[in-house]
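Student: quick one: sequence and predicted model below, then my questions.
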Amino acid sequence: MDDYSRLDDETVCFALIGRFMFHWSVLEHAVDQALGNALNLDYMQMTVLSDHIKFMDKLKILTGAITLATFDASQRKSYHSTIDSLMPLYRDRNIVAHHQFGPLSGKRGVTFFTKQTKKTVTLTEEFWAVEECVARFVKLGEAAHAIHELSKSLETEKLNLNRLFMLSTPYGAKRELNEESGSWLSKLRGSGLLDQDDGHPNDTEG
């Protein structure tokens, strides 16, 4: 742990914010990688997709992937709890990212000037002491490690997960372009997946 006692109040405040955002970036990147592992994406696909999905939506996708994977009941419960544990950390991230903050004289830590402007309007101060910030860093590190372990488990279960997501089955344009002959509709009819109506108006009796 850094020796914050050597720093003045202002530098302590900014150092703590920097450390928080560093640990958050590590955690969010771990979530992005888990998302890519779950959906069997290559690195660039994962990068593009994750850049356009909100953090909470990433967690929802991972929750669904965990449910569909071949984990046993206790594993599934544990991984769902891991995902749920990220929500209060995300709340802290939003405090850091969206509210004015600064040092207050005589307080070793960070003071946030938060606001609520929906049904009621309130302006409040929220103070994080150095020790509280350090505890948050530890939680962020533990969460990143837990998500990394989830990634490894999803990768271990990849074959079963792929079958559940049907990732190995061509679909859409990929399927049509790979067909040697006939349209996608005729192939769908031929597969029996699309019921044909014997009384279709275009049918003729011969």
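Tutor: Now that the structure is in, tell me what you want to look at. Worth saying up front: this structure is predicted, and the values here are computed from it rather than measured.
Student: please count neighbours and contacts with C-alpha atoms only from this point.
Tutor: Noted.
Student: would you confirm that Ala144 contacts Val26?
Tutor: Yes - using C-alpha atoms under 8 Å, Ala144 is in contact with Val26, at 6.7 Å.
Student: neighbour count for the two, which is higher?
Tutor: Ala144 (22 against 16; other C-alpha atoms under 10 Å).
Student: contacting residues for the more buried one?
Tutor: When contacts are counted by C-alpha atoms under 8 Å, 6 or more residues apart in numbering, Ala144 touches Val26, Leu27, Glu28, Ala30, Val31.
Student: chain neighbours aside, what residue packs nearest to the residue nearest to the spatial centre of the chain?
Tutor: Nearest to the geometric centre of the chain sits Lys58, at 2.8 Å (C-alpha atoms, centre = their mean). Closest residue to Lys58 apart from its sequence neighbours, by C-alpha to C-alpha, 6 or more residues apart in numbering: Leu35 at 7.0 Å.
Student: and here is the other one:
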Amino acid sequence: MMFGLTKERLLTLDPDTRAFTLVGAFMGFFALLEEGVNKALAEVLDVSNLPAAIIARNMPFDNKIKTLRTLVSLFIYDKGKAASFDELARRAKKCSEDRNIVAHTAFRASLKTDGVEFFALSANSTLKFPDIDWSIDTFLEHIDTINKIDNGLRTLENTKSMQSIAKALMKSPNAPIAVGGLFGLGSHLLDG
């Protein structure tokens, strides 16, 4: 259950209200995913506050994903974790394709299912009208997928923090080797 978003509760709504609720919920959860991608970018770039906001605000979602994938491959030393984050980023890209349908396509309460009918149009060399009709279950599955990806990407902060501690332990700020690692950690933490 996501914020009371259950099939049982959705079925109590009239079909038009349900359609707008489902589309709004999808868009809201996707916005949280995009914020998670923004935070992951900031974490890998080691920037915060205004610089992070400026970077994230001025990049389309696809470019954020490409940049995040590249940075993770370069700066996450544990290759298993890097591969896991890369997979999450690729799945986020797929979610953005679904988001584009939801955000840019007219819709109404479905006449066939308990969900939403989208009036999609494709004109990529030939004109097509794809049949896109998402039931409540389909929306809830998409939202669950978005949440899982978002939660996975947000673990990047813990990975980078552990790498920073390991890097600090390896530094020796002109101290004897026997204690340099611990003093390196202390100096690193004091520096920022």
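Tutor: Received the coordinates, thanks. A quick note: this is a predicted structure, and the numbers were derived from the prediction, not measured.
Student: how deep is Gly106 of structure 1 tucked in, by neighbour count?
Tutor: For Gly106 of structure 1, the neighbour count with other C-alpha under 10 Å is 7.
Student: wasn't it part of a strand?
Tutor: No - looking at Gly106 of structure 1 with DSSP: H, G, I helix; E, B strand; the rest coil, it is coil, so not inside a strand.
Student: show me what contacts it?
Tutor: Gly106 of structure 1 neighbours (C-alpha under 8 Å, 6+ apart): Asp9.
Student: cool, and Phe29 of structure 2?
Tutor: Counting by C-alpha under 8 Å, 6+ apart, Phe29 of structure 2 touches Ile143, Ile146, Asn147.
Student: same check on Phe75 of structure 2?
Tutor: The contact partners of Phe75 of structure 2, taken as C-alpha under 8 Å, 6+ apart, are Val44.
Student: kindly report the same for Ile132 of structure 2.
Tutor: Glu117, Phe118, Phe119, Ala120.
Student: so where do the helices sit in structure 2?
Tutor: With DSSP state H, the ranges of helices along structure 2 come out as 7-11, 15-45, 49-57, 61-75, 79-104, 136-153, 156-170, 177-191.
Student: in a markdown table: those, plus distance to Phe129 of structure 2.
Tutor: Formatted as a markdown table, the helices of structure 2 follow (distance: least, C-alpha to C-alpha, whole Å):
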| stretch | distance to Phe129 of structure 2 |
| --- | --- |
| helix 7-11 | 28 |
| helix 15-45 | 20 |
| helix 49-57 | 33 |
| helix 61-75 | 25 |
| helix 79-104 | 13 |
| helix 136-153 | 20 |
| helix 156-170 | 40 |
| helix 177-191 | 58 |
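Student: who wins for neighbours among the contacts of Phe29 of structure 2?
Tutor: Result: Ile146 is most packed of the contacts of Phe29 of structure 2 (other C-alpha under 10 Å), 25 neighbours.
Student: that one matches what in structure 1?
Tutor: By TM-score structural alignment, Ile146 of structure 2 lines up with Leu140 in structure 1.
Student: hmm, that match is touching Leu89, no?
Tutor: Yes - if you go by C-alpha under 8 Å, Leu140 of structure 1 and Leu89 touch, sitting 7.3 Å apart.
Student: which one is Leu156 of structure 2 nearest to, not counting chain neighbours?
Tutor: Distances taken as C-alpha to C-alpha, 6+ apart place Ala40 nearest to Leu156 of structure 2, at 6.2 Å, with adjacent residues excluded.
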